[in-house]
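Colleague: Turn this into a model:
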Amino acid sequence: MKRFSESVKIAFQSLAANKLRAFLTMLGIIIGVGAVVAMMSIGYGAQESVISSVQGIGSNLIIVTPGNREEESHGFEQMIGEDKDRKALTVNDVRTIEREATLLNGAAPAILNSSVVKYLNKNQRVTVYASSEKAEFIYNFEVDKGNFYTSSDVLNSANVVLVGQTVINKLFGRIDPMGKIIKIDGKNFTIIGTIKPKGTDQFGNDQDNSVTIPITTAQNKLYGIDYVNMIIAQSKSEDTMKQASYEVERILRRAHNLAPDEKNDFTVQSQTQLLDILGTITSIFTITISSIAGIALLVGGIGIMNIMLVSVTERTREIGIRKAVGAKNKDILLQFLTESVVLSITGGILGIAFAVTVSVLLNNFTILTTNISAFSIILALTFSTVVGLFFGIYPAMRAARLNPIEALRHE
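Modeller: Model (predicted):
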């Protein structure tokens, strides 16, 4: 133990004697470790944001979208329906589900679209969410002022609307929007409520730049369609979500008159399945980006090996003297290997400090959410140590094998 502590002390003395060279040698490790930890923190942050966003729309949800995902491409267009199956879901399907399902609290249709909202001489392009009165509790729409639209509003295709905070700021400023009339794609709508601010989602989309209107109003007066983009149902409990998903699938197959050998023209996914898929995607992203960043660590390791070989050449006479006074090969090996590891670990610590700084800045001044975990720090330090050992072993062995007589003759 005493021999090792002495080697560490000598290693730090060597670094202090060549500060600039030591820093330049560590730079590759600093960048590599910093990049890996920062990328992992961004990945973990994104995963948490995705989970939070999905959970934020409600609990125990079952999401039904048009089209069969086993046959068609994935992506956002799948969420709103591919051309051939986009009309697969209707409001009647929602009524059938609510009438026959025994494991659900309720179900609500949804149409998502983009429209221009106008108040006086001000315009704003917004996301339009159209649904039934049950969306308030199924989608977790929190009303700030006023009221949500009612079943009567849905039945009568009422021209009523609730607006998000960004829409209020852009169109009204400090004016109270309650009761005001706005135009959505040229049609008059009366504001009956405002929605509590939600902020941006994990992709940087402003969730408050939105309005919500009755589903029938959107179908009959705005878009002229008889289908919906999706149906969201709520299971009575988390324990029954799987059975409830099967129940919804059976009801829709029967409603769509599908033969036993016909594939679904819709896709049923539970909130848990969606979270698993999104979690897998963000994990793959994190691993891929971190692996790419890890290449910088390998480059840093090569830099350490090169500089240690230079150090062996410069200190050949010193090695000869140490061997002449009794130092064994293992002592020389330990000394140079320790110097290599100290270089690498010091670079790793500086890299972690750099990553923490970057993560804090990203968290405070951008839309990104970051989360530096203890695992990423331990992994980075472990990787730094392994890099130091792996790339330091050859220079250390070369130093240990030097002939003391020839080493003493070296000028």
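
Colleague: all contacts plus neighbour counts: C-alpha atoms, from now on.
Modeller: Noted.

Colleague: Name the SS class of Asn105, please.
Modeller: Recorded secondary structure, Asn105: strand (DSSP: H, G, I helix; E, B strand; the rest coil).

Colleague: wait, it sits on Gln234?
Modeller: Yes. Using C-alpha atoms under 8 Å, Asn105 makes contact with Gln234 at a distance of 5.5 Å.

Colleague: More neighbours: these two, which one.
Modeller: Gln234 (26 against 15; other C-alpha atoms under 10 Å).

Colleague: do you know how far the nearest residue to that one once chain neighbours are set aside is from Ala108?
Modeller: Leaving aside its chain neighbours, Gln234 sits nearest to Leu61 (4.5 Å; criterion: C-alpha to C-alpha, 6 or more residues apart in numbering). Counting by C-alpha to C-alpha, to the nearest Å, the gap from Leu61 to Ala108 is 11 Å.

Colleague: now do Asn329
Modeller: 77 Å.

Colleague: so which strand or helix has the residue nearest the centre of the chain?
Modeller: By C-alpha atoms, centre = their mean, the chain has its centre lying nearest to Ala46, at 1.9 Å. Per DSSP states H and E, Ala46 falls inside helix 19-56.

Colleague: Also Gln273?
Modeller: Per DSSP H and E, Gln273 falls inside helix 271-314.

Colleague: Tell me which other helices or strands that helix touches.
Modeller: In this structure, helix 271-314 makes packing contacts with helix 19-56, strand 61-66, helix 329-365, helix 374-400, judged by 3 or more C-alpha pairs under 8 Å, 6 or more residues apart in numbering; DSSP states H and E.

Colleague: Off-centre distance for it?
Modeller: How far helix 271-314 lies from its chain's middle: 18 Å, per C-alpha atoms, centre = their mean, to the nearest Å.

Colleague: one more to put side by side:
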Amino acid sequence: MDRYLHDISIAIESILANKLKSILTALGIIFGVAAVISMLAIGNGAREEILNQIKMVGVNNIVITSLFDEDEQSQIEGSDKLLQKYSPGLTYEDAKAIKSIIPTVHKVSPEISENTYVIQKGRRKSARLMGVTPFYFDLFSFQLSDGNYFNDYQNIHGKKVCVITNGIKKKLFKNADPIGKKIKCG
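Modeller: Here you go, the predicted structure:
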């Protein structure tokens, strides 16, 4: 026991004899530990953000996009170029074929989008118009604040149903309830 007390007294004498060195050493340890803790916290935060982004897209989702090669696009002249510009790319029938041919595919939601305007009672705002099927909302885990998603019956029979974002709701309807109201797209 005396040995430990002797060692402690030597350590205290050394610290008191070299105050600046002791303070700088303590600060180095404190900043080092703080840096390690900060880096771990930043890493965990980034990991959580990435996992949330993946969860939004869907862990088991595959997104297939139709793109035209820019080199091919530049070689096409006149009306052929115009036809390719407005080519449907992947069609609804392609999506149904993917689902029927590949047994592990459970849900398919083709999507077409266009930048356009939405108009309601004279208010015109730019928006991204997306044509989707009801499975889209399941695949991408969207949460509605009000109303309902459209269903298969409405989709098959071409009913005029629109799901809008909160941003469009605020721009077009201010504080009014948009459910049941009409908007014009285009």
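
Colleague: Which one's more surrounded, Asn329 and Ala108 of structure 1?
Modeller: Taking other C-alpha under 10 Å, Asn329 of structure 1 and Ala108 do not tie; Ala108 has more neighbours (27 against 17).

Colleague: check which helix or strand covers the more buried one.
Modeller: Using DSSP H and E, Ala108 of structure 1 sits within strand 104-119.

Colleague: Quick check: buried residues in that strand?
Modeller: Under the neighbour-count criterion of 16 or more other C-alpha atoms under 10 Å, strand 104-119 of structure 1 has Leu104, Gly106, Ala107, Ala108, Pro109, Ala110, Ile111, Leu112, Ser115, Val117, Lys118, Tyr119 buried.

Colleague: For it, give me the average deviation versus structure 2.
Modeller: Mean deviation of strand 104-119 of structure 1 relative to structure 2 after superposition (mean C-alpha distance after the TM-score superposition for structure 1): 3.0 Å.

Colleague: in the helix or strand following that strand, what's buried?
Modeller: Counting by DSSP H and E, the next helix or strand C-terminal to strand 104-119 of structure 1 is strand 122-131. Buried residues in strand 122-131 of structure 1, counted by 16+ other C-alpha under 10 Å: Asn123, Gln124, Val126, Thr127, Val128, Tyr129, Ala130, Ser131.

Colleague: do stretch 152-168 of structure 1 as well
Modeller: The neighbour-count check on stretch 152-168 of structure 1 (16+ other C-alpha under 10 Å) flags 153-154, 157-168 as buried.

Colleague: Tell me the one among these nearest to Thr217 of structure 1.
Modeller: Closest approach between the buried residues of stretch 152-168 of structure 1 and Thr217 of structure 1, by C-alpha to C-alpha: Ser157, at 4.3 Å.

Colleague: give me the element the closest residue to the closest one other than its chain neighbours is part of.
Modeller: Closest residue to Ser157 of structure 1 apart from its sequence neighbours, by C-alpha to C-alpha, 6+ apart: Thr217 at 4.3 Å. Assigned by DSSP H and E, Thr217 of structure 1 belongs to helix 215-217.

Colleague: Onto which residues of structure 2 does that helix map?
Modeller: Following TM-score structural alignment, helix 215-217 of structure 1 has no partner segment in structure 2.

Colleague: Just say helix, strand or coil for the spatially closest residue to Pro109 of structure 1 that is not a sequence neighbour.
Modeller: Closest residue in space to Pro109 of structure 1, ignoring its immediate chain neighbours: Ile231 at 4.4 Å, by C-alpha to C-alpha, 6+ apart. The three-state assignment at Ile231 of structure 1 reads strand, by three-state DSSP.

Colleague: Could you pull up the residues touching Ile231 of structure 1?
Modeller: Residues in contact with Ile231 of structure 1, defined by C-alpha atoms under 8 Å, 6 or more residues apart in numbering, are Ile63, Val64, Thr65, Leu89, Val94, Ala107, Ala108, Pro109, Ala110.

Colleague: ok, now Leu333 of structure 1?
Modeller: Ala396, Met397, Ala399, Ala400 are the contacts of Leu333 of structure 1 under C-alpha under 8 Å, 6+ apart.

Colleague: so can I have a markdown table of those residues showing neighbour count?
Modeller: Shown next, in a markdown table, are those (neighbours: other C-alpha atoms under 10 Å):
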| residue | neighbour count |
| --- | --- |
| Ala396 | 26 |
| Met397 | 17 |
| Ala399 | 26 |
| Ala400 | 24 |
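
Colleague: nearest to Val342 of structure 1, of those?
Modeller: Among the contacts of Leu333 of structure 1, and counting by C-alpha to C-alpha, the member closest to Val342 of structure 1 is Ala396, at 13.4 Å.

Colleague: Quick check, the closest one in contact with Asp331.
Modeller: No. Counting by C-alpha under 8 Å, Ala396 of structure 1 does not reach Asp331; the two are 10.0 Å apart.

Colleague: can you tell which of the helices and strands packed on helix 271-314 of structure 1 is closest to Val299 of structure 1?
Modeller: If we rank those by C-alpha to C-alpha, the stretch that ends up nearest is helix 19-56, at 6.3 Å.

Colleague: name the helices or strands packed onto the closest one?
Modeller: Using 3+ C-alpha pairs under 8 Å, 6+ apart, helix 19-56 of structure 1 is in contact with helix 271-314, helix 329-365, helix 374-400.

Colleague: counterpart of the last one in structure 2, which residues?
Modeller: Per the alignment by TM-score structural alignment, helix 374-400 of structure 1 matches no residues in structure 2.

Colleague: From the contact counts, what lies against the helix or strand following that helix?
Modeller: Note on helix 374-400 of structure 1: by DSSP H and E, the next helix or strand toward the C-terminus is helix 404-409. Counting by 3+ C-alpha pairs under 8 Å, 6+ apart, the packing neighbours recorded for helix 404-409 of structure 1 are helix 316-324.

Colleague: Report the angle between the helix it packs on and helix 329-365.
Modeller: 130 degrees (axes from the mean of the first three to the mean of the last three C-alpha atoms, to 10 degrees).

Colleague: tell me how far helix 316-324 of structure 1 is from the chain's mean position?
Modeller: So, by C-alpha atoms, centre = their mean, the centroid of helix 316-324 of structure 1 is 55 Å from its chain's centroid.
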